[in-house]
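Asks: fold the stuff below for me.
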Amino acid sequence: MTDKRDRRITDVGTLKALAHPLRMKLYRLLLLAGTATASQLAGQVDEAVSLVSYHLRKLAEHGLIEEAEPGSGDGRERWWQPASDGVSIRSADFRDAPEKVAAHVAASRLFQEQRAEMYRTYLDERAHWGTEWNAAVVDSESLLRLTAGELAELKQELLDVLKKYDEQGRARAAAGESEGREHIALHMYGFPFRV
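Replies: Just a heads-up that it's a prediction; the model follows:
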């Protein structure tokens, strides 16, 4: 994988490429797996290998994923990996034209819907996770009264904490400490509203 942290998406074409329901699922799965083939991913999303291959090539056209070293001796299979550790999408990059605003809103809605679906799946399956995991899960809502500057400061502090735990978890997993380690989705939203 190339040495990149988060890739900042600033163009509508790349945003639209990622903001396709199946492509976003495939991208997330590759982030978790590190590398995979279209066949492996097709089994996880219950789609035809040819359709998954098509969408992987579209992600690659926009530099979101790239070919990886083969993970098996079968040279017929094409292996893929994320081109970076993740992506960042900022509304400031999509404000200067109505079609950019619309693309950003549509993408944001898709991402939120998929995040909500991930959480609903957990809720449906939480009885199978056991007491320790259920006690560790966070589900909270805070209604604060802040300025835009204070919200930006809070966001940065939270992102710094997340980065610390991500780096710590990756280092421990790389050191072989994988016992009890699971994939964790942490979704945060901080936005203004009026009543």
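
Asks: alpha carbons only for contacts and neighbour counts from here, please
Replies: Noted.

Asks: for residue 101, see how far away the most centrally placed residue in the chain is.
Replies: With distances taken as C-alpha atoms, centre = their mean, the residue of the chain nearest its centroid is residue 28 (4.8 Å). The gap separating residue 28 from residue 101 is 24 Å, by C-alpha to C-alpha, to the nearest Å.

Asks: and for residue 88?
Replies: When distance is defined by C-alpha to C-alpha, residue 88 is 16 Å away from residue 101.

Asks: okay, these two: which has more neighbours?
Replies: Per other C-alpha atoms under 10 Å, whichever of residue 88 and residue 101 has more neighbours is residue 101, with 17 against 10.

Asks: second input sequence below; structure requested for side-by-side comparison:
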Amino acid sequence: MARKKDRRIDDVGTLKALAHPLRMRLFRALYLERVATASRLAELVDEAVSLVSYHLRKLAEHGLIEEAEPQSEDGRERWWQPASDGVSIHEEDFRDAPEKVAAHTAASRLFYEQRGELYLRHLDERPHWGPEWNSAAIDSEYLPRMTAAELADLSRELDALIRKHNEQARARAAAGETEGRENVALHVYGFPFRP
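Replies: Alright, predicted model coming up:
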């Protein structure tokens, strides 16, 4: 199957499939591994292989992941890979019915909670990363006054910039430049609020 550059999730069924705490952790782990077995993913998320296999099949039913070419001679294990280079979820696809709004809100809350947990873990582990990584890490808050159109423009520019750097990093890694390379989480939120 040809991989899609990005997968836009615009149906409630797929959104609910991804918005399960363990499935989201598995999807994130598989995204980082690129190709893995249920056994490897079970190690990464500290869950039973049978439970992980079940949830991987659910992700596959919704086209979020797919079977990959075997990476070993052992034919007993299934290999999995993400079905696309990324996923995106847009509020506009879920605003036309109350149940869709509720599903999108619940999913967004779960994603935020998991991202928050990841950042809190980083804070706890920060002393072990050393000065180079700690100096490079980003922890900023900006409070500009913008219009919705200006925020949308900023969002597009940030997305393009992040994608450019991600593609460059992947190309360098593929070329063998792996020394000092780590997974990096970059969470960006931009939203209106009133004090």
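
Asks: isn't there a helix covering the residue nearest to the centre of structure 1?
Replies: Yes - counting by DSSP: H, G, I helix; E, B strand; the rest coil, residue 28 of structure 1 is located in a helix.

Asks: how far away is it from residue 190 of structure 1?
Replies: From residue 28 of structure 1 to residue 190 of structure 1 the distance is 22 Å (C-alpha to C-alpha).

Asks: and for residue 2 of structure 1?
Replies: Using C-alpha to C-alpha, residue 2 of structure 1 is found at 31 Å from residue 190 of structure 1.

Asks: show me what counts as buried in stretch 107-121 of structure 1.
Replies: 107, 108, 110, 111, 119 (16 or more other C-alpha atoms under 10 Å).

Asks: residue 188 of structure 2 in helix, strand or coil?
Replies: The local conformation at residue 188 of structure 2, judged by three-state DSSP, is coil.

Asks: what's the neighbour count on it?
Replies: Residue 188 of structure 2 has 8 neighbouring residues, counting by other C-alpha under 10 Å.

Asks: same question for residue 100 of structure 1.
Replies: Going by other C-alpha under 10 Å, the residues that sit close to residue 100 of structure 1 add up to 19.

Asks: you'd agree it is up against residue 91?
Replies: No - here residue 100 of structure 1 lies out of contact with residue 91, judged by C-alpha atoms under 8 Å, at a distance of 9.4 Å.

Asks: for structure 1, just list every one of the strands.
Replies: Taking DSSP state E as the test, the strands found in structure 1 are 6-9, 36-37, 65-67, 79-82, 86-89.

Asks: now those as JSON lines including distance to residue 164 of structure 1?
Replies: Formatted as JSON lines, the strands of structure 1 follow (distance: least, C-alpha to C-alpha, whole Å):
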{"stretch": "strand 6-9", "distance to residue 164 of structure 1": "15"}
{"stretch": "strand 36-37", "distance to residue 164 of structure 1": "27"}
{"stretch": "strand 65-67", "distance to residue 164 of structure 1": "25"}
{"stretch": "strand 79-82", "distance to residue 164 of structure 1": "21"}
{"stretch": "strand 86-89", "distance to residue 164 of structure 1": "16"}
